[in-house]
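> Below are the sequence and a predicted model; questions follow.
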Amino acid sequence: MDHITETPTMKGPADRFTGDVYLNMLQAPAEPGRLAVGLVRFTPGARTNWHSHALGQTLYVTDGIGLVGTRDGNIVRVAAGQTVICPAGEEHWHGATGTTLMAHIAMVVGDGTGDGTTWLEPVTDEQYGQPS
């Protein structure tokens, strides 16, 4: 058993996020397992770029209110205690609302060559929007 008492907080890189995002890796993929888990905190208005995961992604919201959007223009509002499952290959983004913080635990299973994430272009302000 490994008892991890602290993980360093890293600022999310500007080539993958808009706004201020902070990440604590809880589990890095290590053979034979391929699970990657991170606690991600978004300040108001902060969000990921468009991206997809070879084997999908599960998001569990731990705090605040957030948004998850897909290429078809669907944006769902999520709150603490809710889970979103993004299917394999689906291009999507996630982040905080314009007025609230949001934190989630992001879980992905790597594809054997990394975490299986393909990072794409930033989400525009028009795509980000605010659902009613």
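That came in fine, so what should we check first? Residues are numbered from 1 along each chain as shown.

> contacts and neighbour counts: CA atoms only from here.
Noted.

> from what I can see A54 touches G89, true?
Yes - using Cα atoms under 8 Å, A54 and G89 qualify as a contacting pair, with a distance of 5.4 Å.

> ok, which stretches of the chain are strands?
9-11, 17-18, 21-27, 35-42, 47-48, 51-53, 57-70, 75-79, 83-86, 92-96, 102-109, 117-119 (DSSP state E).

> Packing partners of the last one?
Contacts of strand 117-119 with other secondary structure elements, assessed using 3 or more Cα pairs under 8 Å, 6 or more residues apart in numbering; DSSP states H and E, are made with strand 51-53.

> And here is the other one:
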Amino acid sequence: MKIIACGGVATIVAPQTYFTGRVLQTPIIEKESPARLRATLVSFEPGARTHWHTHPLGQTLYVTAGAGLAQSWGGAVQEIRAGDVVSFAPGEKHWHGAGRKTAMTHIAMQEALDGVHADWLEQVSDEQYGG
């Protein structure tokens, strides 16, 4: 058994390379090979969001607080709220983040394929974010 005490892992400001706006990330777990799981608590301030991206083995989000938005390439922007579970298929191009006026926090869970958890793409434009 391994217990990581509350406060034992630092929260970081997410890099603008992959996010628009202020986003905080707190690692929950990243298993070493042969396991592949990574889980992160991600908190988005209003208006903040990921860039477009994909995951080689898909991604699941569990929204823990607030309300936000998510979109798959070619689809409509969808509202997501605390208690919602959002699942993206392997290779599905998507983004997710806070609402325009609401903060949102989720746990992001994905597995790595050959050490890759995500493939980051272009920014979500203000027009795309606006729906």
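Sure, I can see it. If you're wondering where the values come from, they're calculated on a predicted model, not measured in any experiment.

> And the TM-score between them?
Scored by TM-score structural alignment, normalised by the length of the second structure, the superposition of the two chains gives a TM-score of 0.95; 129 aligned residues with a Cα RMSD of 0.9 Å.

> returning to what we had before: tell me which of the strands of the first structure sits nearest to G129 of the first structure.
Evaluated over those, closeness to G129 of the first structure peaks at strand 75-79, with 8.6 Å, by Cα to Cα.

> which residues in the second structure does that closest one align to?
Residue correspondence for strand 75-79 of the first structure in the second structure, counting by TM-score structural alignment: residues 77-81.

> ok, now stretch 9-25 of the first structure?
The aligned range for stretch 9-25 of the first structure is 11-27, by TM-score structural alignment.

> Buried residues in the matching stretch, which are they?
14, 18-27 (16 or more other Cα atoms under 10 Å).

> export these to TSV and tack on distance to A35 of the second structure?
What follows is the buried residues of stretch 11-27 of the second structure, written out as TSV (distance: Cα to Cα, whole Å):
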residue	distance to A35 of the second structure
A14	24
Y18	25
F19	27
T20	30
G21	32
R22	31
V23	27
L24	25
Q25	21
T26	20
P27	16
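
> so which of those residues comes closest to A118 of the second structure?
Closest approach to A118 of the second structure among these (Cα to Cα): Y18, at 10.4 Å.

> How about the contacts made by that closest one?
When contacts are counted by Cα atoms under 8 Å, 6 or more residues apart in numbering, Y18 of the second structure is found next to 50-51, 120, 123.

> center of the second structure - which residue?
Within the second structure, the residue whose C-alpha comes closest to the C-alpha centroid is A108; the distance, by Cα atoms, centre = their mean, is 5.0 Å.
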